[in-house]
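S.K.: Take a look and give me a structure for this.
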Amino acid sequence: MIALKDVLSSEFVERVHAFFSKSGPLSKARNFEFRPQQQEMAAAVAKALEEERHLVIEAGTGVGKSLAYLAPAILFALEHHKKAIVSTHTINLQEQLLYKDIPILKKVLPVEFEAALMKGRQNYLCPRRLERALQSAKELFTGPEAGELQRLAEWASTTRDGSLSDLSVEPDPKVWTQVCSEAHICTQKTCGQNPRCFYQQARKRLLAADVIVLNHTLLFILLGSPDAQEERESGFLFPNDFIIFDEAHTVEQVASKQIGIGVSQYGLRSTIQRLYNARTRKGLFTVMRDAAGVRLAAESIDDLEKFFDAVESKSDFRKGREFRVRDVDLVPDTITGRLVALQARIAEVVKRADDEILKAELQEFGRRIRDARDGIAIFLEQSAPQHVYWVERTGKTAQFLSLNAAPIDLAPVLRRMIFRDNATCVMTSATLAVGRADLAYLRERIGATEAEPLQLGSPFDFQKQMKMFVVKKMPDPRDATYQKELERWIAHFVEKTGGCAFVLFTSYRDMQQVAGEMQKFFVEKKMNLLVQGGGAPRSKLLEQFKSEPRSVLFGTDSFWGGVDVPGEALSNVIITRLPFAVPDTPLIEAKLELVQERGGDAFTEYSLPEAILKLRQGVGRLIRTKSDHGIIVILDNRIVTKPYGRAFMQALPKCPIEIV
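M.R.: Sure thing, here's the model as predicted:
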């Protein structure tokens, strides 16, 4: 553990420490409150940056951790000509950093600095590709698509930043993919000098910025493979950068989705149809008047559909949208040979193309087809070691499939990518510990065993601000009376606070069932019931919850974390069940098996700590400021009847508890 006396070791660390003191520069900011935990965290971040060490910090709610890492990161970046990359899980936090915290620091830091939001390049329109699409519209687009293209062309002449977020109506993806920025098409060389190339302009801002904010998903896409990261002499995305992960408790989950293999039926089909679509008779092979390519692309689509039909017939989706594949050669490989031929045809056609953009477009599709071919081969042969393989239903109506493989144990992978020598990474979140101050559980899971741990408490007075109710009388969930009792206790406790409640579920089906049964109760009590999954996006539900009095929000997974509702609007968080992950996804199942193979106990070494972290997240929704008050209700008696219940209780903030 780091003790504060050890932290104050250099002029830079002392300067940062002073910045957060009772009379330091930050005290001039509006609503400033001196918080010793914030000061300690900032000094620890400064020391880690200066010594080029990795650091993992749990900082309780209310510490003000974003300012505690931003201030030292900005000062260090400027003084050492480096870039601070700040990665978050949610858009909410990105917006807080860019529109609240960074503007505060622009006023009070003694230096000038630039901050920029990094978006994936496919968010930006490329004017060269737009121009090319307009020229070849007849060969590439159907009537309605050409109309959409025209709308985008008009928007392109007036938009400020040329990104999707500036469009009032989401564009047709088929059209957007042909005009957005692409890695090998919209390059520094081809578009760098064009003042209307929105991606290249954004890239210039990123190169000039001292602080870059992005999300974990984009970061892991850009980091590339562990091999690519290991080969770097310094930095992660730029030669001179360091990373700060906020909401670091989500890193393992996000990295699992990005590191590994994913071949999408829809994506591969779209790629081939961009070469030639038999239904519309449009595509790049039509532009090039290549009859052999047209024929090959049409046949490839038929073979692709047959291949995925075979995959579907061998997959059992009764348990959900994912089916685990345990053996090699799930189906015969009837497709990679066809993809090789298609790739070779593209290479031939490229030789004849004298137009540079057209050439680049064709080469890009050649690369995508090659990547898909490699992915299918690895999936069928199961040639990636220590990976779990599964087929997943995708699309709005689950009409497509994807083939997936991911490393079961991410620790060695992330150790090579993130926690390596000649690079610095700071990870922070309000919930990283599951009972030990050295944060050992999380550090072992993400390969951060060499990183320095630091646990800081919350400045809130939970004894006065929060009360917890545990309903011991709840029947077992398998009992016939369970749902009626669940409804009765939810009704009892939401009346206690006049609504203003989150009711958090672990199962979407249970939530829908209870919501349906309780509709009448909420109408009678003049409470406003909001249910996740009814079509409204999460941000819209939150706005309604905050603005409409006597609201009760039923939510599942995404409402347990990353949601901030300070004040009286949220005075009650009801946890319907302890959030144990059901081992129904191939990845979780494989992780549990791995623990057992290594001679461990899957429940105590994985299921229990994961559930404790999730419960801490859910409980953390309640008290967001020093003036908040409210109740936590736990409608799962296992927290007081089972031996492991003590581990949950010890991990929660200390507050008065009433068992009913």
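S.K.: Please make it C-alpha for all contacts and neighbour counts, starting now.
M.R.: Will do.
S.K.: any idea how far residue 435 is from the residue of the chain most remote from its centre?
M.R.: The C-alpha centroid of the chain is most remote from residue 291, which lies 43.4 Å away (Cα atoms, centre = their mean). Residue 291 sits 66 Å away from residue 435, taking Cα to Cα, to the nearest Å as the criterion.
S.K.: The spatially closest residue to the residue farthest from the centre of the chain that is not a sequence neighbour: what's it in contact with?
M.R.: Excluding its sequence neighbours, the residue lying closest to residue 291 (Cα to Cα, 6 or more residues apart in numbering) is residue 285, at 7.5 Å. Taking Cα atoms under 8 Å, 6 or more residues apart in numbering as the contact definition, residue 285 lies against 275, 276, 291, 293, 294.
S.K.: ok, residue 632 - contacts?
M.R.: Counting by Cα under 8 Å, 6+ apart, the residues that residue 632 touches are 466, 467, 468, 469, 572, 573, 574, 575, 619, 622.
S.K.: one more to line up against the first:
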Amino acid sequence: MLPYPALHASHSGVWIADADGCRAIGRGEAVRIAADTPVILLNAAVVGQRLGHPELSGLDLLELFAFVHPARFAVPTPKGLAAALGLATPDSDDAIAPMLRDAASALLATLGGAWPEREGAWTAAQSLFRLRWPWAPLVTAKLDKPAQAERWLFSKLPEWEDAAPRPAPRTVTIPPDAVADRLASLTGDGAERRDGQRAFADAAARAFAPRMVRDTPNLVLAEAGTGIGKTLGYLAPASLWAEHADGAVWVSTFTKALQRQLNHETARLYPNPAERRRRVVTRKGRENYLCLLNLEDALQGGFQGRAAVLAQLVARWAAYSADGDMVGGDLPGWLPTLFRRNGSTALTDRRGECIYAGCPHYRKCFIERAARDSARASIVVANHALVMVNAARGREIANRPTRYVFDEGHHVFDAADSMFSAALTGAEAIEIRRWITGPEGTARGRRRGLAARLSDVASYDEEGGRAITDAVDAARALPSDGWLARIADGDPFGPIEALLAAVRGLTYARAAKDDDAGYALETELAEPDAALVEAAGPAAAALDALIRPLVTLSRRLEALLTDGPDWMDGPARARIEGAIASLGWRSETVAAWLALIARIGGPADPDFVDWLAVDRAEGREWDIGLHRHWLDPSRPFADAVLKHAHGALVTSATLKAGGDWDVAEARSGAAHLLQPPARFEAPSPFDYAAHARVMIVTDVKRGDLAALANAYARLIVAAGGGTLGLFTAIRRLRGVHARIADRLARDGLPLLAQHVDPIDTGTLVDIFRDDPRTSLLGTDALRDGVDVPGHSLRLVVMEGVPWPKPSVLHAARRLAGGGSAYDDRIVRARLAQAFGRLIRRADDRGAFVLLGAAMPSRLLTAFPPGTPVERVTLDEAVARVSGLPSTTPIRHNATA
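M.R.: Next up, the predicted model:
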């Protein structure tokens, strides 16, 4: 029998179970017991939040599950854990605490035998015992020491292999009949023939025809409504072209949910798992992957306390991971959140400090393996940001794709807006300083500066050595630790901090209002004051002094590659090539900063929008800087990506963004190409008139938080859960959640909330999907990044009309895009995306409720034709939601 009790807390109460049974207790008593006695918990961060004691700790079952079953996912709820372990699902709150004890016993019993993830467990357990992991005594008591030393992690991971460069794809034409046959094989025998999907596949095939005009791809813009079957529709011609041309098609997405869906759908193409791993590769930015050198540093003492425990659990996972992806891969999204902010981001390469072949784990590196696998793959599943970064920074030129599919194409504009922008801020500047100088003062860790990373270059090449020294000296003019406090105290150090102080002063002078305390401030970079103009000159001189040695060093490294000295073996060459790429990225960044500073006191560039900003959160400043965005970011996207491609398909259910085809062409980059794109449009086949309804509630006063919370609570109760609540402001989301969570819990309706629950967004959606009684509140990330078909999502509630935030950037684009018509297009697109969460399958049914009496009738075209739309009171909306065919009677449940 386990010697420890189990504690469960929900919004409706607290229960504790031990060998004598289960009883309800108060929150205060629960905190006292947890402080005095080790207790078994499920997600200590969530339990602590519900008890009002965020630092609560204990024997967290999720940590034990991650140890026993690394790289295996379980929904982090009592129901999800019970399902993962084959236990009976508890049917009430007072049955959960005893089940947690049973779950602990089941996991510990696994350790007493042989199981697939046995290798490495004993070694990890010894390390965790030394770290005083609460589970360690129970775990080590169950594990027998292996007869032979374990092959674990660094010795267990396979090495990648280089291959000859892939030849350029052959020029082929895919017959329409072949596309139709491939689509039929993907959909399966006996599948219902969908004419819209066949037409879509035929249109998509045009993107794979031979290119006829230089610098102009065969571009296809396709708006295909939900239910058309876009994924299989474009995989049919894409897979055929990849096979016949021996080339790779890059399928780019915006959300991780679609990446997971694509990986699932490609099983139809390649049923054999080994072949699928070879043919289909997922690629993400390097900041998503575990860095083995950072992990080694963490395991050898670089991490302390709870962060060190996380490093051990991540090491267990890494030994069994398919690809080392820490963000959206097979690392459970809930694992890093269990350790709050202790270390997970430090295990990836977020600062561009990779030493490439100089790393002892280079041949086993997850990032390098993904790059090489994608060079030989048929389908590469990527994301918009990575595609644009690779193209703009000249990465992997030898394997540059010639064919792209941009799914979720309505996000291409926003992704390009982020990618091709520039920001001279304190946070960005201090990162470049650290990248160049390395650790300063008493700083610890693996971080190394330019001099340490390129010490052999400095000793071999005198001019290169001088460039490194000059760069390090110049970097000391950038902000350093404590810069925000110095600026707030009126005592900036160095020319860049002085510039940021002037930015802060002018921003507060022009943008501060009584009602914006604690939120970001911004103002146009126009008519600068004397302080800002005077600070610009020294700041520009400091940046000029920095960029010169960076450019010189890059040229010296290129010369070294050409000369090929005796000491430069293959690993050294790879390391120098990586250094050149990193130097190019930093040099481009500093050059963009110089261009931005030149704008101060000078004429405006009509291609750009420039502004000053002070970023704040909950009353605390966290960054200050100057910002520059393209007025039309589709232009650099077209130049960097589309013009180098031979064919591209841009597709989405809302591609026209609430406007017409001219809008789609303008936002996709097509307007900057020599020949016009092909267009395709197919409405959704779903019967929205019979399966959905839109209700606009007219009697919930805007700005009345109590009334808003009451409306959400009543609608969720009427629907019996299964509600996705969407907000445009985090403050209102938190306010509503605080008012209704306990009330709903008493009715057996769990409520989750983004920005409230200490759980990552992906896991929140997994929990929501798993339990039809649960509801989920969120902001933009949930408006079009959620795919929850079936009964678990039957009601979508929006707090009001999703008008765009009146920022400097929005004002400039609004002026250029037609004024109020531009706003209307944005709102229609947001409404269409939100409504699109509701009906995901032909048999789905549900309601969309907008709590906005001022909803203009002209915006109702955002909803699919035929969808019933009516303006009603809240009482009427509640009555109609209660009458939905999918609504089930309320009963007490305990899965939160």
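S.K.: which of the contacts of residue 632 of structure 1 tops the neighbour count?
M.R.: When neighbours are counted by other Cα atoms under 10 Å, residue 572 leads the contacts of residue 632 of structure 1 with 30 neighbours.
S.K.: what residue of structure 2 takes the place of that one?
M.R.: Here residue 572 of structure 1 is matched to residue 795 in structure 2, going by TM-score structural alignment.
S.K.: Can you tell me how far that match is from residue 837 of structure 2?
M.R.: 9 Å.
S.K.: next one: residue 254 of structure 2
M.R.: Taking Cα to Cα, one finds residue 254 of structure 2 at 16 Å from residue 837 of structure 2.
S.K.: likewise residue 713 of structure 2?
M.R.: In terms of Cα to Cα, residue 713 of structure 2 sits 20 Å off from residue 837 of structure 2.
S.K.: okay, these two: which has more neighbours?
M.R.: Neighbour count, other Cα under 10 Å: between residue 713 of structure 2 and residue 837, residue 837 has more, with 23 against 19.
S.K.: wait, that one sits on residue 788?
M.R.: Yes - Residue 837 of structure 2 is within contact range of residue 788, at 7.3 Å (criterion: Cα atoms under 8 Å).
S.K.: Show me what residue 654 of structure 2 aligns to in structure 1.
M.R.: Mapped onto structure 1 by TM-score structural alignment, residue 654 of structure 2 lines up with residue 431.
S.K.: my guess is its match meets residue 611, correct?
M.R.: No - in this structure residue 431 of structure 1 lies outside contact range of residue 611 using Cα under 8 Å: 11.7 Å.
S.K.: Who has more neighbours out of the two?
M.R.: residue 431 (26 against 17).
S.K.: could you measure that one against residue 219 of structure 1, distance?
M.R.: Taking Cα to Cα as the measure, residue 431 of structure 1 falls 21 Å from residue 219 of structure 1.
S.K.: Could you do residue 449 of structure 1 as well?
M.R.: 22 Å.
S.K.: If you count surrounding residues, which of these two has more?
M.R.: residue 219 (24 against 19).
S.K.: Which position in structure 2 pairs with the more buried one?
M.R.: Matched across to structure 2, residue 219 of structure 1 falls on residue 387, judged by TM-score structural alignment.
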